[in-house]
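Asks: Below is the sequence, then the predicted model.
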Amino acid sequence: MSLTAVDYFCGMGGSSSGLVEAGFEVQVALNHWSRAIETHSANHPNTEHLCADIQQVDVRYLPKADLLWASPICTELSQAGGRKKPRDHDQPGLWEEHGHVPAEAFERTRVTFWEVLRYAEVHNPAVILVENVVEAADWHLIGTWLHGWTSLGYDVQLVCVSAAHVGGEENDPAAQWRDRIYFGITRKDVPLLDLEPRPLAWCEKCGRDVEARQWWKPRAKRINGMPVGKYGPQYLYVCPEGDHGPVEPYVAPAASVIDWTDLGVRIGDREAHGLRDLGPKTMARIKLGLQTIADPVLIGAGGNTWDAASGAKNSYLRAWPLLESPTPAQVTAIQNGIAMSEPFVTMSRKHGRNHPVSAGPVPTFSAGGFHHGLTIPPGAFVSAHHGGYATADPSMNKPVTEPLRTQTAQLNKSLVIPYRKGAKPYPATADALSTLATREQHALLQAAIEVEDCYFRMLKPREAANAQRFARTYVITGNQGEQQMQAGNAVAVNVASWLGRRAGDALGWGTSHRTHQTAA
């Protein structure tokens, strides 16, 4: 027998998918938008669906479940909710290219936190998990809402974590930075949940992977003594071993969720394809990306060094930015190469960690099929389109070797791929080059790239869903605008799975139960 769950504000099903992975049976899923319910029901056919304004639902007719998941949407706190804004006329109409989103998808999304208390008052579930943007902590009634749980006989915990830092052997991480606040609310007779993130990170002083711990900066906001904030500005991760200091957890790169078979359209050819020209701000962001992210670097084998004390011999390399300085004198020996971006080794196991080639030896090769592959990013980058300028700090451009920015309900991120002008490019990962002629006409060197010669397209809803860690086969209904809104508003599947597992452990439904259920 499975533990049961009810999913409030279910959207396209990120929370439900994660809870199912954790071993829960989602009995009922509720949402006000029919398109989201259509998508959810296509992927969760055994769940009962209710398309309604939850404020108008008689809670007494809903089933009593072991767990209630709720994602009340506060669109006035975060643009990720998909609220309408005055258009920046310098930017082409992204929605116009991808389909109309009905007004009801934007409206009636402000369902307050009080509906979660209303269900708990009637059905008294063992665990309630509430997800929202971190800015929800600034709600002027948050203290009153938390006191309501005390009055109903519950303990309240919270954790702030990015979806990029949640994962494990049975739970692939999301390839995006998505900071959220999660409340773990347990009935007094239920053990407290283990909500401490422990992402794997390499510690130089330990010389091994460690389970990192959150370290909160002194000025971080606190609610009832519990720290609240985002990764970077308010907290970092540190090695658990004493004073070893900050560490950087492993993350899944944006390159892992992008469809590289779709290169988009050359910017200089947009008019020929019936597309509007990109605005000056967008062009400026792309130019900055070319200068700071996609520029090639010449690598030269400089020689060897010898440590007289230890007898160790080490090779060293020198690097010259090709667009900033002349190359060194070319000698008869083959000792120079082009580096477009730092290669990294990927381990094809569930956790999917990446290991930069400059970080030392690759992880141990095992007999369990966890093969390693060398990945050389193509110099592409992702640019955000939500106002501001290319020179903003931090830059709105990010290389595909990093996770994506938080996926929002709007199509506001583009993929830029630099290519050499006047010739058909062949990626270094291609199976074979074209026929080599008797005269020199092939070159690895990439000259200065003009913006017009870059390929540009918006990220697709499927890629946004991939970044939320949905299965690649997950069905998303509606036009592209509707699909993007569903993906942007969804809960990251990996975080819901992690929280669901913590809830299952507290309810005595541990790994052995989940394994047995999967086998059945």
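Replies: In hand now; what should we look at?
Asks: going forward, measure contacts and count neighbours with C-alpha atoms only.
Replies: Noted.
Asks: Now Arg35: which helix or strand?
Replies: helix 34-43 (DSSP states H and E).
Asks: and what of Leu288?
Replies: Using DSSP H and E, Leu288 falls within helix 280-292.
Asks: in that helix, what's buried?
Replies: When neighbours are counted by 16 or more other C-alpha atoms under 10 Å, the buried residues of helix 280-292 are found to be 281-283, 285-290.
Asks: Can I get those in JSON lines including distance to Val265?
Replies: Output for the buried residues of helix 280-292, formatted as JSON lines (distance: C-alpha to C-alpha, whole Å):
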{"residue": "Lys281", "distance to Val265": "19"}
{"residue": "Thr282", "distance to Val265": "15"}
{"residue": "Met283", "distance to Val265": "14"}
{"residue": "Arg285", "distance to Val265": "17"}
{"residue": "Ile286", "distance to Val265": "14"}
{"residue": "Lys287", "distance to Val265": "17"}
{"residue": "Leu288", "distance to Val265": "19"}
{"residue": "Gly289", "distance to Val265": "17"}
{"residue": "Leu290", "distance to Val265": "17"}
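Asks: returning to what we had before: helices or strands up against the helix holding Leu288?
Replies: Packing contacts for helix 280-292, counted by 3 or more C-alpha pairs under 8 Å, 6 or more residues apart in numbering; DSSP states H and E, involve strand 381-384, strand 397-399.
Asks: counting contacts, what elements does the helix holding Arg35 pack onto?
Replies: With contacts defined as 3+ C-alpha pairs under 8 Å, 6+ apart, the packing partners of helix 34-43 are strand 48-51.
Asks: ok, now with 10 Å
Replies: In terms of contact count using 3 or more C-alpha pairs under 10 Å, 6 or more residues apart in numbering; DSSP states H and E, helix 34-43 is assigned the packing partners helix 14-21, strand 24-31, strand 48-51, helix 103-106, helix 480-489.
Asks: mind listing the helices for this protein?
Replies: Assignment of helices within the chain using DSSP state H yields the ranges 14-21, 34-43, 94-98, 103-106, 114-123, 142-151, 280-292, 461-467, 480-489, 493-506, 511-519.
Asks: Would you reformat those helices as a markdown table and include distance to Trp216?
Replies: As requested, the helices of the chain are arranged in a markdown table below (distance: least, C-alpha to C-alpha, whole Å):
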| stretch | distance to Trp216 |
| --- | --- |
| helix 14-21 | 27 |
| helix 34-43 | 37 |
| helix 94-98 | 38 |
| helix 103-106 | 35 |
| helix 114-123 | 29 |
| helix 142-151 | 21 |
| helix 280-292 | 31 |
| helix 461-467 | 27 |
| helix 480-489 | 27 |
| helix 493-506 | 20 |
| helix 511-519 | 31 |
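Asks: Compare those helices and give me the one nearest Glu271.
Replies: For Glu271, the closest of the helices of the chain is helix 94-98, at 14.1 Å, according to C-alpha to C-alpha.
Asks: this is the other structure I want to compare:
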Amino acid sequence: MPTAIDLFAGLGGWSTGARAAGVQVLWAANHWPEAVKWHAANHKHTQHVCQDLHQARWEQVPAHDILLASPCCQGHARARGKRSGNPEHDASRSTAWAPVSALEYHRPEASVIENVPEFTNWVLYPAWLQAVQALGYQAAPHIVDCADLGVPQHRVRLFMVLTRSKAPLMLQLPQERHVAASSFLDFDAGRWSQIEKPGRAQATLDRVHNGRQRFGDRFIMPYYGKGSGTTGRDINRPIGTITTLDRWALVDGCRMRMLSASEALAAMSFPADTLRPDSHRLTMNMAGNAVPPLAGQRVIEALLRAA
């Protein structure tokens, strides 16, 4: 059985996907104790470490075939509106060097690094790429909408495939039928409130009005933002990107509510039996930062087929 390690493991999107693809995840690490706690609850046979991976002792990490990693994306993402020079986000971007250090020590046959597409616009990306290539790896960037892999969510991400091959390895990824948001939305559950109530923002009322005109009585809409934030979205198509904050609202006639944590995990393609915090806020944070397990599974399966 192929083996892997999972850096910046979070709630375990990569690990869950790897397990479904028939890969044993030997070791997982994250700097946040709460994330390590829940990753360990869902992956009992994986060795866990809670540490800043800038200080990792790679000689203490088991040898493996595939290195999986999701370095922090906040310093790259356009959604955050951050520019270089912000110390917090400069530190976030620097997490991308941890996988390079791990590759230097262990030299696994392959690695997949997940991030936002803007990662390749990073001012230090050429240096990062040169470091990877100096270690003998070919780099093949794949820009993928996870909805095309069967995840019920439009989520465009970069999957950087690194292999010790003669040429960059472009994966033959499947083109799955899109899965509708209605597949995981439960209009009979949750805490609903009346749309027409004192204190409701006019912008929200406008979004509801616009959504009703386009989609009828049932639809979803971002609670803020542009684009579908002003028009709503059809529940018969994938939901938009799940973020770490409450973003998506369900509208049903004269009532509305925010997306539940369970629905957010389903939108990310986590299995229904995934153990998670009782806290809605913590679960949303972990869900929004995760790799969709089904996307991870499809990428790893394609990598194994090509190997």
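Replies: The structure has been received and is ready for your questions. As the structure is a computational prediction, the values presented were derived from the model and not from experiment.
Asks: thinking again about what came up before, in structure 2, what stretch matches the helix holding Leu288 of structure 1?
Replies: Aligning helix 280-292 of structure 1 against structure 2 (TM-score structural alignment) gives residues 202-214.
Asks: ok, now stretch 135-145 of structure 1?
Replies: Counting by TM-score structural alignment, stretch 135-145 of structure 1 lines up with residues 118-128 of structure 2.
Asks: buried ones in stretch 126-141 of structure 2?
Replies: When neighbours are counted by 16+ other C-alpha under 10 Å, the buried residues of stretch 126-141 of structure 2 are found to be 128, 131-132, 136-141.
Asks: Can you give the contact residues for that stretch?
Replies: 96-97, 99-101, 103-105, 107-114, 117, 120, 122, 124-125, 158-171 (C-alpha atoms under 10 Å, 6 or more residues apart in numbering).
Asks: before we move on, back to that, I'd like the helices and strands packed on helix 280-292 of structure 1 written out as CSV, with distance to Ala339 of structure 1 and mean neighbour count added.
Replies: Converted to CSV, these look like this (distance: least, C-alpha to C-alpha, whole Å; neighbours: other C-alpha atoms under 10 Å):
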stretch, distance to Ala339 of structure 1, mean neighbour count
strand 381-384, 16, 24
strand 397-399, 15, 23
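Asks: In CSV, list those along with distance to Thr518 of structure 1.
Replies: Converted to CSV, those look like this (distance: least, C-alpha to C-alpha, whole Å):
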stretch, distance to Thr518 of structure 1
strand 381-384, 38
strand 397-399, 38
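Asks: And these: which comes nearest Asn46 of structure 1?
Replies: Across these, the minimum distance to Asn46 of structure 1, taken as C-alpha to C-alpha, is reached by strand 381-384, at 37.7 Å.
Asks: other SSEs contacting the closest one?
Replies: Under the contact criterion of 3+ C-alpha pairs under 10 Å, 6+ apart, the helices and strands touching strand 381-384 of structure 1 comprise helix 280-292, strand 397-399, strand 413-417, strand 455-458.
Asks: out of these, which comes closest to Trp69 of structure 1?
Replies: With C-alpha to C-alpha as the criterion, Trp69 of structure 1 lies closest to strand 413-417 of these, at 29.2 Å.
Asks: The closest one aligns to what range in structure 2?
Replies: Taking TM-score structural alignment as the measure, structure 2 aligns residues 248-252 with strand 413-417 of structure 1.
Asks: can you tell me the mean distance of that stretch from structure 1 after alignment?
Replies: Aligned to structure 1 and superposed, stretch 248-252 of structure 2 gives a mean residue distance of 0.6 Å (mean C-alpha distance after the TM-score superposition for structure 1).
Asks: which other residues reach that stretch?
Replies: Applying C-alpha under 10 Å, 6+ apart, the contact partners of stretch 248-252 of structure 2 are 185-187, 192-195, 208, 211-212, 216-224, 229, 232-233, 235, 239-242, 256-260, 264.
Asks: Out of those, which end up buried?
Replies: Looking at the contacts of stretch 248-252 of structure 2 with 16+ other C-alpha under 10 Å, the buried ones turn out to be 185, 192, 195, 208, 211-212, 218-224, 229, 232-233, 235, 239-242, 256-260, 264.
Asks: on that earlier part again, which among the helices and strands packed on helix 280-292 of structure 1 is found nearest to His165 of structure 1?
Replies: Judging those by C-alpha to C-alpha, what sits closest to His165 of structure 1 is strand 397-399, at 17.7 Å.
Asks: what's the burial count for Pro271 of structure 2?
Replies: The burial count assigned to Pro271 of structure 2 is 12, neighbours taken as other C-alpha atoms under 10 Å.
Asks: could you measure it against Thr16 of structure 2, distance?
Replies: 9 Å (C-alpha to C-alpha, to the nearest Å).
Asks: before we move on, back to that, got the buried residues for the match of strand 413-417 of structure 1?
Replies: Taking 16+ other C-alpha under 10 Å as the criterion, stretch 248-252 of structure 2 shows 248-252 as buried.
Asks: What of stretch 290-306 of structure 2?
Replies: Neighbour-count burial for stretch 290-306 of structure 2, counted by 16+ other C-alpha under 10 Å, picks out 290-304.
Asks: Spatially central residue in structure 1, please.
Replies: Per C-alpha atoms, centre = their mean, the C-alpha nearest to the average position across structure 1 is that of Gln176, at 1.5 Å.
Asks: And it? What does it align with in structure 2?
Replies: Per TM-score structural alignment, Gln176 of structure 1 is aligned with Gln153.
Asks: is it true that that match touches Ile235?
Replies: No. No contact is recorded between Gln153 of structure 2 and Ile235 when judged using C-alpha atoms under 10 Å, the distance being 11.0 Å.
Asks: For Leu205 of structure 2, see how far away the residue of structure 2 most remote from its centre is.
Replies: Using C-alpha atoms, centre = their mean, the residue of structure 2 lying farthest from its centre is Pro198. It sits 36.4 Å away. In this structure, Pro198 of structure 2 lies at 12 Å from Leu205 of structure 2, with C-alpha to C-alpha as the measure.
Asks: ok, now Gly199 of structure 2?
Replies: 11 Å.
Asks: what do you get for His31 of structure 2?
Replies: Look at His31 of structure 2 and Leu205 of structure 2: by C-alpha to C-alpha, they are 41 Å apart.
Asks: ok, now Ala134 of structure 2?
Replies: As judged by C-alpha to C-alpha, Ala134 of structure 2 and Leu205 of structure 2 stand 55 Å apart.
Asks: can you check Val156 of structure 2 too?
Replies: Plainly put, Val156 of structure 2 is 29 Å away from Leu205 of structure 2 if you go by C-alpha to C-alpha.
Asks: Quick check: neighbours shared by Pro271 and Thr16 of structure 2?
Replies: With C-alpha under 10 Å, 6+ apart applied, the overlap between the contact sets of Pro271 of structure 2 and Thr16 consists of 293-294.
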